[in-house]
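A.B. asks: This is a predicted model, with the sequence first.
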Amino acid sequence: MWHELKEPIVRLLDQSRDALHIHFGLIIFIAILVALRRHPKAALIAWFGVLAAQVGNEALDLHDWFFWTRGWNWRDALRDSLLTLIWPTVLLVLITVEKRRRRGD
């Protein structure tokens, strides 16, 4: 189960799951941004990379949750997604605005 793979990371880092969503969202965004730094759409690609990782994570979480409860926990999935994407979204907007400002748009 996905939960069993993630649990050692939670224990090792001694952070709340909410904090880990924030941290991993930023780590993924920055890693992709640095890897693609010369690409004109690096920030947008990085944001979609975080989105893809989060969708995959939540799909696996929902699978586990359904296995345990025979239901879906949409509220937690939405909260996790918002926490994961909030700072990458802020950075994407700031990077986009700065690029437009430099071009004179």
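C.D. replies: Yep, it's here.
A.B. asks: can we go C-alpha only for contacts and neighbour counts from here?
C.D. replies: Noted.
A.B. asks: mind listing the helices in the chain by residue range?
C.D. replies: Ranges of helices in the chain, per DSSP state H, are 2-13, 17-35, 42-69, 74-103.
A.B. asks: Okay, one more to line up with it:
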Amino acid sequence: MTPTRPPFRTLPALLLSLGVGLCGYYGQKWYELPTYSEEDIAASVELNLRLDLQRRGPHLQPDAAGLARMREMVQAEVEGEIRRERDQVQLRFGVGLIALVLGLGQLAAQRLLARV
């Protein structure tokens, strides 16, 4: 008969390894996220606006007020995409931290209960 590990000792190891893996991977992703300046965002807005206007064709071009509204919408989309990307990486990094804390808590609880 082969010896097996008790299941209550496997949970902290799984949580710790999951936490370290998630924190390491998404911590690196967070570190590598680019920082966008106002000029970068403005250039992206203008490029996306030009592409949208080209897709519309010459007969569906907006007036000055419509162009300003389109520019605001495109800027909101660009800033929203940047924010979504950053939030997603930070959320997954946070999940890794939670897994680490839970794993350490399980490990500490097992050690304390083993003494009793």
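C.D. replies: Right, received. Where do you want to start? All of these numbers come straight from a predicted model, not from anything done at the bench.
A.B. asks: Overlay the chains and give the TM-score.
C.D. replies: Superposed pair, TM-score by TM-score structural alignment, normalised by the length of structure 1: 0.37. Supporting alignment: 63 aligned residues with a C-alpha RMSD of 4.0 Å.
A.B. asks: can you put the helices of structure 1 in CSV and add mean neighbour count?
C.D. replies: Listed next are the helices of structure 1 as CSV, based on neighbours: other C-alpha atoms under 10 Å:
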stretch, mean neighbour count
helix 2-13, 11
helix 17-35, 18
helix 42-69, 17
helix 74-103, 15
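A.B. asks: quick one: which helix or strand includes D52 of structure 2?
C.D. replies: helix 38-56 (DSSP states H and E).
A.B. asks: Return the list of helices and strands in contact with that helix.
C.D. replies: In terms of contacts (3 or more C-alpha pairs under 8 Å, 6 or more residues apart in numbering; DSSP states H and E), helix 38-56 of structure 2 is packed against helix 64-115.
A.B. asks: distance between the helix it packs on and the chain's centre?
C.D. replies: Centroid separation for helix 64-115 of structure 2 versus its chain: 5 Å, with C-alpha atoms, centre = their mean, to the nearest Å.
A.B. asks: Next: stretch 12-23 of structure 2.
C.D. replies: For stretch 12-23 of structure 2, the distance to the chain centre is 18 Å (C-alpha atoms, centre = their mean).
A.B. asks: Could you do stretch 47-54 of structure 1 as well?
C.D. replies: Worked out by C-alpha atoms, centre = their mean, stretch 47-54 of structure 1 lies 6 Å from the chain centre.
A.B. asks: Pull the residues that contact it.
C.D. replies: Stretch 47-54 of structure 1 is contacted by residues 25, 28-29, 32, 81, 84-85, 88-89, 92 when judged by C-alpha atoms under 8 Å, 6 or more residues apart in numbering.
A.B. asks: okay, now the spatially closest residue to G96 of structure 2 that is not a sequence neighbour: neighbour count?
C.D. replies: Counting by C-alpha to C-alpha, 6 or more residues apart in numbering, G96 of structure 2 lies nearest to G19, which is 4.1 Å off, once chain neighbours are set aside. G19 of structure 2 has 23 neighbouring residues, counting by other C-alpha atoms under 10 Å.
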